[in-house]
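A.B. asks: How does the following fold in three dimensions:
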Amino acid sequence: MDEKREPEEGIVLTEAQLRSRRQRSIAIALALGILVVLFFAVTLVKGPAVLVRPL
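C.D. replies: Sure, this is the predicted structure:
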C-alpha cells in the first residue's frame, strides 16, 4: 500500500501551451457565464408569460 509510483510518462506541455490552455478555459468560462446571464435576463423580461401557453 505504500508503493512509490514513478511519474507517468506522457505528453509534457510547454509553458506557452499551458498558458494557451488556461486562456482558452477562461474564455469558455466567460462565454458560458454570459450565456447564463442572457438566459436569466430573457426569462425576467418575459416574466410569468413563459408559463402561460396552450397545451
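A.B. asks: When you work out contacts or count neighbours from here on, use the C-alpha atoms and nothing else.
C.D. replies: Noted.
A.B. asks: which residues of the protein fall in helices?
C.D. replies: 15-46 (DSSP state H).
A.B. asks: what separates residue 31 from residue 37, distance-wise?
C.D. replies: Separation of residue 31 from residue 37 (Cα to Cα, to the nearest Å): 10 Å.
A.B. asks: compare with the first, here's sequence two:
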Amino acid sequence: MLLFHLDILEEIIKYLLMKNSYQPIRKNYCFLKFWINLLLQIKHFLTYFITQ
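C.D. replies: From the prediction side, this is the model:
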C-alpha cells in the first residue's frame, strides 16, 4: 500500500519536473530532482525491506 502511494508521489513529482523544465528557474528543478532521488531511495529501501 505504501509503495503504491510512493508511486503516485513519484508521478506527481515527475509531472512537476516536466512542467517546470521549460521555465528558467534552476533552483526549483534542483529541488524537485532532490525529492525524486529521495523518493526513489525510500522506495528501493522499502522494496528490499518488504521482500526480505
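A.B. asks: residue closest to the middle of the second structure?
C.D. replies: residue 36 (2.7 Å; Cα atoms, centre = their mean).
A.B. asks: can you pull the contacts of that one?
C.D. replies: By Cα atoms under 8 Å, 6 or more residues apart in numbering, residue 36 of the second structure lies in contact with 10, 13-14.
A.B. asks: hmm, which of the residues you listed are common to the first structure?
C.D. replies: Retained in the first structure: none of the contacts of residue 36 of the second structure (criterion both residues aligned by TM-score structural alignment, their matches' Cα atoms under 8 Å).
A.B. asks: Please check these and keep the buried ones.
C.D. replies: 10, 13 (16 or more other Cα atoms under 10 Å).
A.B. asks: Distance to residue 3 of the second structure and secondary structure added to the contacts of residue 36 of the second structure, as TSV?
C.D. replies: Formatted as TSV, those follow (distance: Cα to Cα, whole Å; DSSP: H, G, I helix; E, B strand; the rest coil):
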residue	distance to residue 3 of the second structure	secondary structure
10	10	helix
13	15	helix
14	16	helix
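A.B. asks: Now check the first structure for the residue matching residue 27 of the second structure.
C.D. replies: The alignment partner of residue 27 of the second structure in the first structure, by TM-score structural alignment, is residue 16.
A.B. asks: so how many other residues sit close to that match?
C.D. replies: By the criterion of other Cα atoms under 10 Å, residue 16 of the first structure has 9 neighbours.
A.B. asks: for residue 21 of the first structure, same thing?
C.D. replies: The burial count for residue 21 of the first structure: 13, using other Cα under 10 Å.
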